[in-house]
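Undergrad: One predicted model, sequence on top.
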Amino acid sequence: MSIPATPVFRFAPSPNGELHLGHAYSAMLNARLAEATGGRLLVRIEDIDVTRCTPEFEADIFRDLAWLGIEWEEPVRRQSEHFAEYEALLLRLINAELVYPAFMSRGEIRAHIAEVEAKGRPWPRDPDGAPHYPAADKKFSRAERQRRIAKGAPFAWRLDTQAAIDRLDEPLFWQEFTDETLAETLAIQARPEDWGDVVIARREIPTSYHLSVVADDALQGITHVVRGRDLYAATGIQRLLQHLLGLPAPAYFHHRLIVGSDGRKLSKSLGASGVAALRQAGVSPAEVRRMVGL
């Protein structure tokens, strides 16, 4: 097993609900791999969604992780405390003319796509099934963009993905571990074009999941990103941002998802799969490990 001198892992939940079995599996797997490799485990609170994330849910996360027997380093990084750092990276992308203000509302997006599809032309979707942004306002002049922003028009900063790809000298890859032992890796070619022009920041919040996660992984020296398979395809966009911003790329392992009795991925609507509910029902941490296959 080829492992850097001091591997650094992280578990990065959002405090917008309670932890469920899927979160427990990811946290325990990160902790186990950190211990097995002589590495470090960090916990990061991804709370850029300040309307849904609460201190109460954050406290619940720490309580559940401690009950599971997981130990992590202090201090914990909270994304909501680092907006200035993300904004500095956003300004670099703006100055490089790699992002643009996108003004179309959800209704306008739906109407535009419906008009195109009514003519028999399929509209591209991203790996999550959401339609690509039409990007009609990419053609606006700088003066028109500034006029709209000055008038208070709602907008989001979107990555001009094709323009960013055109600046690549060669295809982008990432290192993907093949199983929970981290014994073997594959080189996976990134496909950021599959996502279209993704949101990089919003008018009221100068970041997004994609921008903040690559910034945090770099700033915290994360060497191994171990997270759910549902984020596998998103790695393509994140590798592109890492390249554009000159940030290091960690190695990745996208683990299996824990699913409910209906075969669907668990969500924070919880039910009996919530860690707190299991604890209150008398389930032990050892039993939780067995439930998730650890």
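TA: Alright, I've got the coordinates. Just so it is clear, the model here is predicted, and its values are computed rather than measured.
Undergrad: CA only for contacts and neighbour counts going forward, please
TA: Noted.
Undergrad: which residues of the chain fall in helices?
TA: Using DSSP state H, the helices found in the chain span residues 21-37, 55-67, 83-95, 106-118, 142-150, 161-166, 209-219, 235-245, 275-280, 285-291.
Undergrad: Name the residues of the first one that are buried.
TA: By neighbour count with 16 or more other CA atoms under 10 Å, helix 21-37 contains the buried residues 21-34, 37.
Undergrad: what's in contact with that helix?
TA: 3, 7-11, 13, 39-41, 65, 68, 70-71, 180-181, 226-228, 255, 257-259, 266, 273-275, 288-289, 292, 294 (CA atoms under 8 Å, 6 or more residues apart in numbering).
Undergrad: what about Ala136, how many neighbours?
TA: Neighbour count of Ala136, defined by other CA atoms under 10 Å: 12.
Undergrad: What about Leu41, how many residues nearby?
TA: 24.
Undergrad: ok, now how distant is it from His82?
TA: Note on Leu41: its distance to His82, by CA to CA, to the nearest Å, is 20 Å.
Undergrad: Please name the nearest non-neighbouring residue to Leu159.
TA: Val99 (4.4 Å; CA to CA, 6 or more residues apart in numbering).
Undergrad: The one you found reaches Ala163, doesn't it?
TA: No. Between Val99 and Ala163 there is no contact under CA atoms under 8 Å: 9.1 Å.
Undergrad: Report how many residues lie close to the residue nearest to Leu159.
TA: Count around Val99 with other CA under 10 Å applied: 26.
Undergrad: likewise the one 4 residues further on?
TA: When counting by other CA under 10 Å, one arrives at 21 neighbours for Phe103.
Undergrad: quick one, what contacts it?
TA: Contacts of Phe103 by CA under 8 Å, 6+ apart are 137, 153-156.
Undergrad: So how do I select the buried members of those in PyMOL?
TA: Restricted to buried positions by 16+ other CA under 10 Å, the PyMOL selection for these reads:
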select buried, resi 155+156
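Undergrad: The contacts of Phe103 in strands, which ones?
TA: Ala156 (DSSP state E).
Undergrad: Serialize the contacts of Phe103 to CSV and add fields for distance to Gly236.
TA: Formatted as CSV, the contacts of Phe103 follow (distance: CA to CA, whole Å):
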residue, distance to Gly236
Asp137, 24
Ala153, 30
Pro154, 28
Phe155, 24
Ala156, 21
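Undergrad: Among the contacts of Phe103, which one sits closest to Leu245?
TA: Ala156 (19.5 Å; CA to CA).
Undergrad: before we go on, here's another structure to hold up against the first:
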Amino acid sequence: MPPVFRFAPSPNGYLHLGHAYSALLNFDLARRAGGRFLLRIEDIDATRCRPEFEAAIYEDLAWLGIAWETPVRRQSEHFARYREAVELLSAMGLVYPSFESRAEIARMVADREATAPWPRDPDGAPLYPGAAQSLPAAERSRLIGQGIPYALRLDMEAARARANQLTWVEHGEGPHGETGVIRAQPEAWGDVILARKETPTSYHLSVVIDDALQGVTDVVRGRDLFWSTSVHRVLQFLLGIPEPAYRHHRLIEDASGEKLSKSTQATGLRELRGRGVTPSEVRRFVGLSDDLRNTTGGC
């Protein structure tokens, strides 16, 4: 079977050079390996994702010379599939609802940090500090019945007890040069959110399900998602789905050394195209050769 690569942007802004690098690298690797290249639209955030941004993704990628298989998978069309996965994990006793708002969680963390540092995940966000896991079932039902917003969280301690030791093989390089066999550390993320009352999935859940359903064999993405792989490995184990090969690549940074964001207009593909920049010049900007025999991408 030929390898399958994918590029999976969220339509919550216009693409920039960092997206161009990741998309081109995946496309080049697929062509060099005689494999397939998929485009997936990760549009689960209904408040930020907009049709004009999705249309711009197609425009920008086509301008770069990238071709993809159709139909394109749009995550917003598959909420029922993600809900099934949450129900499966719930049946294992691994999911519980938490009812604190973001502001309430921030206050709880601040209270705890008045006396000692509170642990944070690899992205710098505080771990969930609440006690919703110990709420009696009747109280949970009462709060849900009242229409109180909630998040469905993975009981990471129980999940880790089932999964034991997990690893992945890193074919690229992590933020500090990590490569080869990497020990997954999902506990570093605490009880991650799998879904919310209004959105029956999360990035972590939908990405592992989609990669499995689409037969993705090679996940090539930025180093900012390197440690997220720990969460993805435990979900893959629990859901009984295959582990793809992982290759995390360098990030394209601005002049100050910060990762590009979708608000960085100077590096937006639409702005560059409007200034007469060519696709070949974009490839050079991000350090990619036009020669497929040299598709390394400086991972």
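TA: In hand now; what should we look at? All figures in this text were calculated on a predicted structure; none of them were measured in a lab.
Undergrad: Now distance to Pro127 of the first structure too, for the helices of the first structure, in TSV please.
TA: As requested, the helices of the first structure are exported to TSV (distance: least, CA to CA, whole Å):
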stretch	distance to Pro127 of the first structure
helix 21-37	21
helix 55-67	29
helix 83-95	24
helix 106-118	17
helix 142-150	30
helix 161-166	15
helix 209-219	15
helix 235-245	11
helix 275-280	29
helix 285-291	29
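Undergrad: Which residue in the first structure aligns with Pro149 of the second structure?
TA: Aligning on TM-score structural alignment places Pro149 of the second structure opposite Pro154 in the first structure.
Undergrad: Revised request: answer the last question for Tyr128 of the second structure.
TA: Match for Tyr128 of the second structure (TM-score structural alignment): Tyr133.
Undergrad: With adjacent residues omitted, what lies nearest to that match?
TA: In this structure, Tyr133 of the first structure finds its nearest non-sequential neighbour in Asp197, 6.1 Å apart by CA to CA, 6+ apart.
Undergrad: Give the equivalent position in the second structure for the one you found.
TA: Under TM-score structural alignment, Asp197 of the first structure pairs with Asp191 in the second structure.
Undergrad: That match touches Leu154, doesn't it?
TA: Yes. Between Asp191 of the second structure and Leu154 there is a contact under CA under 8 Å: 5.1 Å.
Undergrad: Comparing those two, which shows the higher neighbour count?
TA: Leu154 (24 against 21).
Undergrad: got a list of what that one touches?
TA: Contacts of Leu154 of the second structure (CA under 8 Å, 6+ apart): 94-96, 191-194.
Undergrad: If we use 6 Å, what do you get?
TA: 94-95, 191-192 (CA atoms under 6 Å, 6 or more residues apart in numbering).
Undergrad: which one of the residues you listed is nearest Thr47 of the second structure?
TA: Among those, and counting by CA to CA, the member closest to Thr47 of the second structure is Val192, at 20.8 Å.
Undergrad: Tell me how many other residues crowd the closest one.
TA: Neighbours of Val192 of the second structure using other CA under 10 Å come to 23.
Undergrad: Next, work out how far apart it and Arg112 of the second structure are.
TA: Counting by CA to CA, the gap from Val192 of the second structure to Arg112 of the second structure is 19 Å.
Undergrad: Ala67 of the second structure too?
TA: 51 Å.
Undergrad: Looking at the contacts of Leu154 of the second structure, which is nearest Gly274 of the second structure?
TA: Closest to Gly274 of the second structure, out of all of the contacts of Leu154 of the second structure and judged by CA to CA, is Val192, at 40.9 Å.
Undergrad: right, and the closest one touches Asp155 too?
TA: No. At 7.9 Å, Val192 of the second structure and Asp155 do not qualify as touching, with contact defined as CA atoms under 6 Å.
Undergrad: hmm, back to that, and the residue nearest to Leu159 of the first structure, what pairs with it in the second structure?
TA: Matched to the second structure by TM-score structural alignment, Val99 of the first structure sits across from Val95.
Undergrad: Asp60 of the first structure too?
TA: Asp60 of the first structure maps onto Ala56 in the second structure, by TM-score structural alignment.
Undergrad: Count the residues that sit near its match.
TA: 17.
Undergrad: thought Lys259 of the second structure was touching Glu253?
TA: Yes. Counting by CA under 6 Å, Lys259 of the second structure touches Glu253, with 4.6 Å between them.
Undergrad: Quick check: neighbours shared by the two?
TA: Counting by CA under 6 Å, 6+ apart, nothing touches both Lys259 of the second structure and Glu253.
Undergrad: Can you tell me the closest non-neighbouring residue to the match of Pro149 of the second structure?
TA: Phe103 (6.2 Å).
Undergrad: cool, and Ala158 of the second structure?
TA: Of all residues beyond its chain neighbours, the one nearest Ala158 of the second structure is Leu94 (6.5 Å), with distances taken as CA to CA, 6+ apart.
Undergrad: separation between the equivalent of Ser202 of the second structure over in the first structure and Val259 of the first structure?
TA: Matched across to the first structure, Ser202 of the second structure falls on Ser208, judged by TM-score structural alignment. Separation of Ser208 of the first structure from Val259 of the first structure (CA to CA): 27 Å.
Undergrad: neighbour count winner among these two?
TA: A count of neighbours by other CA under 10 Å puts Ser208 above the other of Ser208 of the first structure and Val259, at 19 against 15.
Undergrad: Contact partners for that one?
TA: Counting by CA under 6 Å, 6+ apart, Ser208 of the first structure has contacts 200-201.
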